[in-house]
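Trainee: sequence isn't available, so here's the structure alone:
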């Protein structure tokens, strides 16, 4: 076997691990692929005759590549927007074997990727390599250009920040789940014609505002009280589905792409206290709608 083929074989043997490292650091499958490709280029141009631990050596290389990419990203002052938000792994078909897919599913959570975006490049590298991939600080320090004590401090600071943001994310996720359950109950009661159940999810003083006097509110732009609002929706919602409306749980009636109207909710103490119905097409186009995962 010639040297090139030997390098290819060694690189492919570690590809899954390197892909997991790069994705965890970068939060982007496409950028992780770029990092893997750059790592291969650096490997192919290097003298590896004295490399005793190829896996560790390649991990160091891909980590340095990722660090350069993170620093470049920071220098462009990219914000965490919908264009740069981490990409959750939904499928890696064609990329790796089932064992690697299980590894990625277990080790890479979308919420964690969002948290990691809050760290600076050196913190992120130190935290990922030590806390997730169990590399020693003596190995990590040369990668980020710090001494071992400073690297340990970076990882510790990153750990505290991760725990704080992760706690906030979990609270927000729990709150979203409670709102989703309440909205699902509203849709089911409306669809089944269960007037009593509707009253249980509505605050007694609930207010429904209707932008174009569109049914079910008929010609009344504002309805007050659970009795009136429940009567307006009982036996309806056949074409309703829960969605995110401007970041909170709401309802779209009609198709997601071409809604007839959208309901936004204000929820206080487990009850719907306010409902805003939007049916005017110009206003509908201004709403930020997103599908909810089941």
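Mentor: Now that the structure is in, tell me what you want to look at. In this text the structure is predicted, and so the values were computed from the model without any measurement.

Trainee: okay, CA-based contacts and neighbour counts for the rest of this
Mentor: Will do.

Trainee: count of residues packed around residue 252?
Mentor: 26 (other C-alpha atoms under 10 Å).

Trainee: I meant residue 116, not that one.
Mentor: Using other C-alpha under 10 Å, the number of residues around residue 116 comes to 27.

Trainee: mind listing the strands for this protein?
Mentor: For the chain, the strands defined by DSSP state E cover 202-210, 222-224, 240-245, 248-254, 259-268, 271-278, 289-291.

Trainee: of all those, which one is nearest residue 100?
Mentor: Nearest to residue 100 among those is strand 289-291 (28.3 Å), distances taken as C-alpha to C-alpha.

Trainee: please point out which parts of that closest one sit buried.
Mentor: Buried positions in strand 289-291, judged by neighbour count with 16 or more other C-alpha atoms under 10 Å: 289, 290.

Trainee: got another, please set it beside the one above:
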């Protein structure tokens, strides 16, 4: 873990009179939706810490609420305090952001999706899913996605195999017509992403795609301020890099609530 280095040394613990064991509480300092429980349980288990939760992934929590108690070696608890909180705070922040924005577009029948523009990869995508969002592609292996850097190279979608869906990214109506022609040979689920598309042309593009039964995704420059404006076009999906890039970490704290008799700090 990055906090500990190769030696797993905690220099502060070396000067503190440490109890042998302790119990800590994780306390919410803000309202939100919790994500990351499975990951915290795995990490605690790897360090022989007993973690007991009072909530589940996806639960709404309130400021001041105790969500977990962790018991074990005091030194281990202190070594991993920030690592545990970082994981939980980031994932819960993404889940909270996703749930909040999803609520704004629900009446338009639109689902929000995160992208691969993430800092923490799969953890960020899982947090988005906990908050009610879509994960989009998990990686390069599970779908074909033709982007601008592929479009000019030529591609044959008849060679597609062993993927969940095929998607083509387009920026204008001319590219859209070419993409739809290419997708005619595809038997798998088909998606067209309108990426940074002229907003005045979106209704025409959606009409064409609906006529062919192709899933419509809108992306590019969409944020909390203009999200509803795009949702009113009623695409199937709106993808937003900001779900994982700009989500504010949820405020959580860890507090010692009990301990055994102190031991010599030099031991």
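Mentor: All right, it came through fine. The structure displayed is predicted, hence computed values, not measured ones.

Trainee: where does the TM-score land?
Mentor: Here the TM-score for the pair of chains, by TM-score structural alignment, normalised by the length of the second structure, is 0.28; 132 aligned residues with a C-alpha RMSD of 6.2 Å.

Trainee: for the strands of the first structure, which one sits closest to residue 5 of the first structure?
Mentor: Nearest to residue 5 of the first structure among these is strand 289-291 (46.9 Å), distances taken as C-alpha to C-alpha.

Trainee: mind giving me the packing neighbours of that closest one?
Mentor: Counting contacts by 3 or more C-alpha pairs under 8 Å, 6 or more residues apart in numbering; DSSP states H and E, strand 289-291 of the first structure packs against strand 240-245.

Trainee: by how many degrees do the strand it packs on and strand 248-254 diverge?
Mentor: Relative orientation of strand 240-245 of the first structure versus strand 248-254 (axes from the mean of the first three to the mean of the last three C-alpha atoms, to 10 degrees): 140 degrees.

Trainee: and the strands in the second structure?
Mentor: Under the criterion DSSP E, strands of the second structure are mapped to 21-28, 32-33, 50-53, 60-61, 66-73, 111-113, 144-146, 166-170, 190-195, 215-219, 237-239, 252-259.

Trainee: the ones you listed: which one's closest to residue 97 of the second structure?
Mentor: Using C-alpha to C-alpha, the nearest of the strands of the second structure to residue 97 of the second structure is strand 32-33, at 8.6 Å.

Trainee: elements contacting the closest one?
Mentor: Packing contacts for strand 32-33 of the second structure, counted by 3+ C-alpha pairs under 8 Å, 6+ apart, involve strand 60-61, helix 74-105.

Trainee: let me have these in a markdown table, extended by mean neighbour count.
Mentor: As requested, these are arranged in a markdown table below (neighbours: other C-alpha atoms under 10 Å):
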| stretch | mean neighbour count |
| --- | --- |
| strand 60-61 | 16 |
| helix 74-105 | 22 |
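
Trainee: and the strands of the second structure: which comes nearest residue 100 of the second structure?
Mentor: Comparing these by their distance to residue 100 of the second structure (C-alpha to C-alpha), the top pick is strand 32-33, with 9.3 Å.

Trainee: leaving out sequence neighbours, find the closest residue to residue 182 of the first structure.
Mentor: Among residues not flanking residue 182 of the first structure along the chain, residue 201 sits closest, at 6.8 Å (C-alpha to C-alpha, 6 or more residues apart in numbering).

Trainee: ditto for residue 210 of the second structure
Mentor: residue 216 is the one closest to residue 210 of the second structure (C-alpha to C-alpha, 6+ apart), at 7.9 Å.

Trainee: the strands of the second structure: which one's closest to residue 95 of the second structure?
Mentor: Residue 95 of the second structure lies closest to strand 32-33 among the strands of the second structure, at 6.0 Å (C-alpha to C-alpha).

Trainee: got CSV for the strands of the second structure, with distance to residue 105 of the second structure too?
Mentor: CSV is the format used below for the strands of the second structure (distance: least, C-alpha to C-alpha, whole Å):
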stretch, distance to residue 105 of the second structure
strand 21-28, 27
strand 32-33, 18
strand 50-53, 32
strand 60-61, 19
strand 66-73, 29
strand 111-113, 8
strand 144-146, 25
strand 166-170, 22
strand 190-195, 18
strand 215-219, 13
strand 237-239, 10
strand 252-259, 28
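
Trainee: now do the contacts for residue 237 of the second structure.
Mentor: With contact taken as C-alpha atoms under 8 Å, 6 or more residues apart in numbering, residue 237 of the second structure is in contact with 110, 111, 112, 113, 216, 217, 218.

Trainee: so which residue is dead centre in the first structure?
Mentor: What sits nearest the mean C-alpha location of the first structure, by C-alpha atoms, centre = their mean, is residue 110, with 4.2 Å.

Trainee: tell me, how many residues neighbour residue 149 of the second structure?
Mentor: 7.

Trainee: I'd like the distance between it and residue 170 of the second structure.
Mentor: 11 Å (C-alpha to C-alpha, to the nearest Å).

Trainee: before we move on, what about residue 180 of the second structure?
Mentor: The gap separating residue 180 of the second structure from residue 170 of the second structure is 10 Å, by C-alpha to C-alpha.

Trainee: the residue nearest to residue 24 of the second structure when sequence neighbours are not counted: neighbour count?
Mentor: In this structure, residue 24 of the second structure finds its nearest non-sequential neighbour in residue 256, 4.2 Å apart by C-alpha to C-alpha, 6+ apart. Neighbour count of residue 256 of the second structure, defined by other C-alpha under 10 Å: 16.

Trainee: much appreciated, bye for now.
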